[in-house]
Every structure is written in structure tokens, then in C-alpha cells.
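# what follows is a protein structure lacking sequence information:
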């Protein structure tokens, strides 16, 4: 069996954390990814960019579900960006998209996760 890994880049924003993932979300990569995402979502909302993830197996889906549950417990949350078509189809079939927003952009994900400030609303209205 080949060795699989997920590369993770974490970028702290002003009111959220962005996580960029690449590789394969599977049984072999699950423990380190699950633990790190759980730690991150315990503190702040996560925007998780999965556009670099080439494969999700059942364990990869469980990682996302567990992270979402932890976010709910902590009052934070997660939103996914860049989901590939097959993985998106699986999320929708399993109705995971009812708990985890699948967003077209990081900006959309932030609108799903963070209550906008008055300044952000004013800026948006001026556009």
C-alpha cells in the first residue's frame, strides 16, 4: 500500500482561520488531519479549502463531520471551499451539506460563518 499524506497550510485571518489542504483524505492521513482540524476549530471558525484534495474516502468524510461537530460544540464552525464534483456529490448524497456549507469562494464561506460587522455591511452596500 502506498504512503499517503495530506499537506496542510494554516493561515490566521482577523476573525477566522483558513486551512488549505492538498493530497488524499483517507484512512492513512486521517489521524493527523483530524486532530489538527479539531484543535483549530476549537478556537475559531475555519474556512477549509479542499481544492487540492484529490481523493476523499469514508474516513475523509468522517474527518469533516467530526470537525463540524466540534465546531458546533465550541460555537465556531466550518465551511468548505473548492470541493471537487465527485466529493461534492457524496457530501450532498450523505446530506453533509446541510451541516457544512459548500461554498464557491472564501468570501462566501466567511459570510456563512461570521456575522458581518456594520462596516462590512456598509462596504458591501456601497458596491
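Right, received. Where do you want to start? On a predicted model such as this, the values are computed, not experimentally measured, just so you know.

# every contact and neighbour count from this point should use C-alpha atoms.
OK.

# residues in contact with the biggest strand by length in the chain?
Secondary structure of the chain per DSSP state E: the longest strand is strand 46-56. Contact with strand 46-56 is made by 6, 16-26, 40, 76-84, 87, 106, 109-110, as judged by CA atoms under 8 Å, 6 or more residues apart in numbering.

# and here is the other one:
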């Protein structure tokens, strides 16, 4: 897919307790470098909720960026939660068994409400190698 047809639009809303990253368009090899840069800038001790409902297409590079961000957020004492309302993205996460790794929600409201209790998710696989995210400090 070419990002000329569906460029990735990234909107970030950072409050004191939460960062919301809203995505729209295609999340693919051409658009993931921009998302990686934006996520690296906001990851930390605050929870980050990535709203994927506007994503029309996501390939393995998009999944890789989300895995890297998940790992980095956990390493910094934060959390990465995903909102994937559509059946297409839900299916991608289930087929890849990543619904067991990510805190995956169908609505923004359920993602925010889940922050009131401890998250019960698995860490990203150790063997995951994701461009832009490393396990060593920069």
C-alpha cells in the first residue's frame, strides 16, 4: 500500500496522567518511521493509549512498531494500551496471538477505565527486534 493514498495522520493529546495517540490512515513501512519518532517522544512513566480505529491498513512493520513501543513503555514504568474497535484489526491481533501481549480494548472508555486497576498483560517477546526501538539506552 502506498501512503500517498492513505497517509498516516497522527494526533497526540497529552494530559498530566495520560497520552492519547490517535492514528488515521495506513500504518505500513512508509509511515512507521514517523509513528516511531512520535511514540519515542511520548513514552515514559505515563500510560499511552493508541487509538487505532482510524487505521485502514496495518502491515507487519506497524505491528513491529507497536511491539517496540510496548516494550519501551514497560521498561520505563509506563504502559501502552491499544484501542482497536474494528474487526479487521481485532483479527490481526488474534491471528498473531498479540491480543495476549497488548492491553487491547474496543473503546477509548474501556481503555481509560482499565487504568484504574493493574494491567494483566504479557511482556513483548524477547526476540522481537524492532527498528527504532532498542533494549539498550540511547
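Noted; the coordinates are in hand. Model, not experiment: these values are computed from the prediction.

# if we can go back for a sec, list buried residues within the contacts of strand 46-56 of the first structure.
Among these, those buried by neighbour count (16 or more other CA atoms under 10 Å) are 6, 16-26, 40, 76-83, 87, 106, 109-110.

# helices of the second structure, residue ranges please.
32-42, 60-75, 87-95, 108-114 (DSSP state H).

# tabulate those helices (TSV), appending distance to residue 14 of the second structure.
Output for those, formatted as TSV (distance: least, CA to CA, whole Å):
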stretch	distance to residue 14 of the second structure
helix 32-42	8
helix 60-75	15
helix 87-95	24
helix 108-114	13
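
# among those, which is the most enclosed?
Burial of the helices of the second structure is given as mean neighbour count (mean count of other CA atoms under 10 Å); helix 60-75 ranks first at a mean of 21.

# now do it: distance to the chain's middle.
The chain centre lies 6 Å from the centre of helix 60-75 of the second structure; the measure is CA atoms, centre = their mean, to the nearest Å.

# Provide the aligned range in the first structure for it.
The aligned range for helix 60-75 of the second structure in the first structure is 58-73, by TM-score structural alignment.

# relative to the second structure, what is the average displacement of the matching stretch?
For stretch 58-73 of the first structure, the mean deviation from the second structure after alignment is 0.7 Å (mean CA distance after the TM-score superposition for the first structure).

# hmm, who's touching that stretch?
25-27, 30, 33-34, 37-38, 41-42, 45, 77-78, 91, 96, 99-100.

# one more pass at 10 Å, please.
24-31, 33-46, 48, 56, 74-80, 87, 90-91, 94, 96, 99-100 (CA atoms under 10 Å, 6 or more residues apart in numbering).

# same check, this time on stretch 2-22 of the first structure
So stretch 2-22 of the first structure is contacted by 23-30, 32-33, 36-37, 40-41, 43-55, 76-82, 106, 110, 113-114 (CA under 10 Å, 6+ apart).

# in space, what's closest to residue 31 of the second structure - neighbours in sequence excluded?
Excluding its sequence neighbours, the residue lying closest to residue 31 of the second structure (CA to CA, 6 or more residues apart in numbering) is residue 8, at 6.1 Å.

# show me what contacts residue 27 of the first structure?
Contacts of residue 27 of the first structure by CA under 10 Å, 6+ apart are 4-5, 56-60, 62-63.
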